[in-house]
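>>> Quick check, what structure comes out for this input:
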Amino acid sequence: MKRKYQFLAQVITIFLVGALLQNCVNKKEEDAHDPWNQLEEIKAQIQPPTFPDRSFNITDFGAEAGGEIKNTDAFARAIQEAHDSGGGKVVVPKGTFLTGAIHLKSNVNLHLEEGATILFSRDPQDYLPVVFSRWEGMELMNYSPFIYAYDQENIAVTGKGTLDGNATTEYWWPWKGNKEDGWEEGMTNQDADRDSLHHLNAEKVPPRERVFGEGHYLRPNFVQFYKSKNILVSDVKLVRSPMWNIHPVLSENVTIRNVHIETLGPNNDGVNPESSKNVLITDSYFDTGDDCIAIKSGRNQDGRRIGVPSENIIIENSVMKDGHGGIVMGSEISGGVRNVFARNLQMDSPNLDRVLRIKTSSKRGGTTENIYLKDIKVGQYKEAAIRANMFYEPPGEFMPTIRNIVVENLQVENGGEYGVLIEAYEESPVENLKVINSTIKGVEKTLEVNNAKGLEFRNVTINDQKFDKIFGSESFTEKTNQEE
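Here you go, the predicted model:
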């Protein structure tokens, strides 16, 4: 009898050890497939630039505070001297310094001391000659962005000062000519120039022959890094932008941290990584007139011709207030977007339209994939917590793809019209969207899903309705406020 019990004990022990080993194997396999394991590897590749311990105060190059005298030449001389000396810090001391365009050069850190303001001129002539740029995803020669770098490396804008774009309902913003935003009919607007640029793009006119600038009305972006690498924007406050705020294009190794963006004009997106790789946006505040963060990769013909996606984007530890969307992909997305990680974010505003938005069309094409969000707290929003839309503009011939999206631990206290809203083509449904361990309260409609494949809700509550279901591989359309 004793041997029998010993044998049973051995069998049970072997079984338990085997089960434990199998659990360990399963856990390792599960961990190996956890996309968040990529985050630290990507983050380790993003290193902010460092600079020699040399300072170049703009007042030593003739700059005068007060906001009345233009200091464009003084900024240029200080930056050139720092660059020629092997790099260093161009210091903007306390005070208000009026200027036109500032062009950064390699190994230069434009540093604003606390109490310093760079006030940008309202005269379009101060942003000439034209430079090579992107405007809404299309390449052209246009007014210089207010702070601009082309083909540079190891560059920064830092310090606890303020960048003031000086745009208002009387300057820069009226170029859009949007009556609904408070501007009267008859004011100059950008519509004709925008249509012309669209035409030049569609006709494949070489970008350097697409000359705008003087006599035209395509607003320059605030801060643009073009074909540059090893970039840092840290601690500064940005206000009153003419258009997009921080816009890395075809750039790599970009750190944006502790920035405060508060500007409610038209198209005042916060950060727009475009066709850029290895971008970290962290510990920042966004109160914007358009999307807080909008990830892009070129519009239509230009996006497909260049064919460079935005990839390896990390967004974390930040606050989003007003804006059309918190985390957005598109709409200029023809080159594709992949590997976006957003975590530990707070959003809360009656004017925040959407938490996660993907906007594209069959004019755009491109693939948006591997988008991961988790630990998102939302007080309120207006339209949808999650929206994927393939009909943002009229149709074309380039079918877009949206796939592999996971949203975990999204907690919404007061939702808007929809919980989840999907609008896709039957021949190109949104694939593999997962919502996990999430609660959305106070919406008018739980789901409106038009053409999705592999949609999964795991431990999700929308209003008081429980969703714990894998819809499978079939495409379907469902609109419900009721129990399934």
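>>> make it CA atoms for all contacts and neighbour counts henceforth
OK.
>>> What lies in contact with the strand or helix carrying Glu40?
Assessed by DSSP states H and E, Glu40 sits inside helix 37-45. The contact list for helix 37-45 (CA atoms under 8 Å, 6 or more residues apart in numbering) reads 31, 253, 278, 280, 312, 314, 341.
>>> Let's see this one next, to set against the first:
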Amino acid sequence: MSLKKYVILLLFFISVFPAMAKDYRASLFGIYSDGVTLNTRSIQYAIDYIHANGGGRLVFFVGRYLTGSIHLKSNVTLHLEEGAVLVGSLNPWDYDRKVWTSLIFAHDQQQIAITGKGIIDGQGRYIARNIVDMIHKGLIKDAFRFDRPEAECRPVLVYFKSCENVKVTGVTLRNSSSWVQIYDQCRKVGLDSIVVDSKAYWNNDGIDIVDCDDVTITNSFIDSDDDGICLKSHDAGKVCQNIVVRNCTVRSSANGIKFGTASYGGFSNVKISNVKVYDTYRSAVTLAAVDGGFVENVWVDSVQAFNTGNAIFLRIGERIKGKKGRMENIHLSNMYVEVPATKPDAGYEYEGPTEDMPRNISPAGITGMPDALISNVTLKNIEIRYPGGGNPMFAKVGLDELDKVPENPEFYPEFSMFDELPAWGLYVRHVKDLKVEGLVLSCEKKDYRTAVVLDDVHGAAFTGTKVAKPDKREWIYSYKSTGVVKK
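All right, here's what the predicted structure looks like:
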């Protein structure tokens, strides 16, 4: 065989069989599965050893493995067989803090993974309780806002920063005391077939993608008391981009899919498809640019949402004075949403805030600012079913009072941020180049409001709109708007 053919064959085997690295049983390193022995140093020694010897998998078999913070290294996989549970310690001093406090860290590493059908259990409500006790004793310094420790002080389950080629597959992540998993400025991240079951304490975001490039989230189930799948941009010089979310189911006492809560940099080239949302307190989909960053080139397709407080919320804000966001090229298609008359997450732990109730059901919203218009938005084949029954005694804003709707540029971006709105189906304000095709809105009970209200909208085409309502009023009202066409 010629040298050239030999090299080609060798490269083929390397590419097809990259996972031939050695497996190491956890017991080899004196790691105990009794749920009592603290294994932090033994697990870390095992990771360091495997990393230093060419990489491989640290395999955990059936049992409960108690640990504090561990740091994953390049070319090392934590593999949890079915029945294996990695259990977070209840002692706050067993955790490290590098910006965030975490059970599993990785910083500046490559080719790392967490795999298998096992469980990572943070014992969140109990570790949070112990942190509160330490704060009261003065041993931990914390702002302790809202009578709870700051999110960064409580252990998340996974915090990976500036890593490349990251894989998390098959595992269940349960009971974090803060955000569940954070991937921060990472490249080439693949999350597949994972389960997030985390309703143990406040701020339990299911998945947080922060300023990452090339991320896929597929075939996963997320049940969390805060935003389910959340994209953020913490760095004004970074962009969260090339993100794919596909074939996922989400339940949340906040938003199903949300990005832009922190929007200092930007979001670009995001594709979301075939997602189901249920029993969710806020919006099925929220996109926001409120900290001076931008949102561009987003495609959302085939989303079904049942018993969800709101369908769509798009928002430009100005939480940092003098820094307005930008949002353009947003495409939403093939969505079906049922909005209930009652609280969608009633009965779950850590429900959405009751102080927002009672109120009239809010419409889907696309809301820019007077000097920062959202541009080039397409809504295609979207059906939203509302309960109707709006009560004008709550806080009526009539069609002749649209200027009374507050701008609230500094507010946290949520669909209820404007209080009462004059539309029951779709409210559009400070927008240009809006295309709406095949919109279906239905209202079960009579509502004093108009179905669709446009305020400062320039260039809007409605094609094939169907509005089913108990009265015969005109379904759309335009104010300070130009170029509005109905076909």
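>>> on that earlier part again, mind listing what's buried in the helix holding Glu40 of structure 1?
Residues of helix 37-45 of structure 1 classed as buried by neighbour count (16 or more other CA atoms under 10 Å): 39, 42-43.
>>> Stretch 403-419 of structure 1 too?
Applying 16+ other CA under 10 Å to stretch 403-419 of structure 1 flags 403-419 as buried.
>>> Same check on stretch 79-99 of structure 2?
Across stretch 79-99 of structure 2, burial judged by 16+ other CA under 10 Å covers 79-82, 84-90, 92, 95-96.
>>> swap in stretch 76-91 of structure 1?
So stretch 76-91 of structure 1, judged by 16+ other CA under 10 Å, has buried residues 76-83, 87-91.
>>> Ok, stretch 16-34 of structure 1 next?
Residues of stretch 16-34 of structure 1 classed as buried by neighbour count (16+ other CA under 10 Å): none.
>>> in structure 2, what residues pair with that stretch?
Counting by TM-score structural alignment, stretch 16-34 of structure 1 falls onto no part of structure 2.
>>> which other residues reach that stretch?
Contacts of stretch 16-34 of structure 1 (CA under 8 Å, 6+ apart): Asn37.
>>> need the contact list for Val91 of structure 1.
With CA under 8 Å, 6+ apart, Val91 of structure 1 has these contacts: 55-58, 110-113.
>>> Repeat that for Pro145 of structure 1.
101, 127, 220-224.
>>> what's near enough to touch the counterpart of Phe60 of structure 2 in structure 1?
Per TM-score structural alignment, the equivalent position to Phe60 of structure 2 in structure 1 is Val92. Residues in contact with Val92 of structure 1 (CA under 8 Å, 6+ apart) are 57-59, 110-113, 116.
>>> Distance of Val92 of structure 1 relative to Ala384 of structure 1?
43 Å (CA to CA, to the nearest Å).
>>> What is the burial count for Thr378 of structure 2?
18 (other CA atoms under 10 Å).
>>> Now do the same for it: its match in structure 1.
In structure 1, Thr378 of structure 2 lands on Lys434 (TM-score structural alignment).
>>> close enough to count as contact, its match and Val407?
Yes: taking contacts as CA atoms under 8 Å, Lys434 of structure 1 lies within contact range of Val407: 6.2 Å.
>>> quick one: the helices in structure 2?
Listed in chain order, the helices of structure 2 (DSSP state H) span 3-16, 40-52, 124-136, 392-395.
>>> Out of these, flag the one nearest Arg429 of structure 2.
With CA to CA as the measure, helix 392-395 is the member of those nearest Arg429 of structure 2 (19.3 Å).
>>> can you name the residues of structure 1 that the closest one overlays?
Under TM-score structural alignment, there's no match for helix 392-395 of structure 2.
>>> and that helix, how far from the chain's centre?
Centroid separation between helix 392-395 of structure 2 and its chain, computed with CA atoms, centre = their mean, to the nearest Å, is 33 Å.
>>> cool, stretch 430-450 of structure 2 as well?
Using CA atoms, centre = their mean, the offset of stretch 430-450 of structure 2 from its chain centre is 26 Å.
>>> Over to stretch 161-169 of structure 2?
On CA atoms, centre = their mean, the centre of stretch 161-169 of structure 2 falls 18 Å from the chain's centre.
>>> Where in structure 1 does it align, residue-wise?
Aligned by TM-score structural alignment, stretch 161-169 of structure 2 corresponds to residues 226-234 of structure 1.
>>> just to revisit the earlier point, narrow the contacts of Val91 of structure 1 to those in strands?
Taking DSSP state E, the ones among these that sit in strands are 55-57, 110-112.
>>> can you redo those residues as CSV with distance to Glu64 of structure 1?
Below are these laid out as CSV (distance: CA to CA, whole Å):
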residue, distance to Glu64 of structure 1
Ser55, 18
Phe56, 15
Asn57, 11
Leu110, 17
His111, 16
Leu112, 15
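>>> Which of the residues you listed sits closest to Arg194 of structure 1?
Looking across those and measuring by CA to CA, the closest to Arg194 of structure 1 is Leu110, at 32.2 Å.
>>> what number of residues lie near the closest one?
24.
>>> Return the residue of structure 2 aligned against it.
Checking TM-score structural alignment: Leu110 of structure 1 goes with Leu78.
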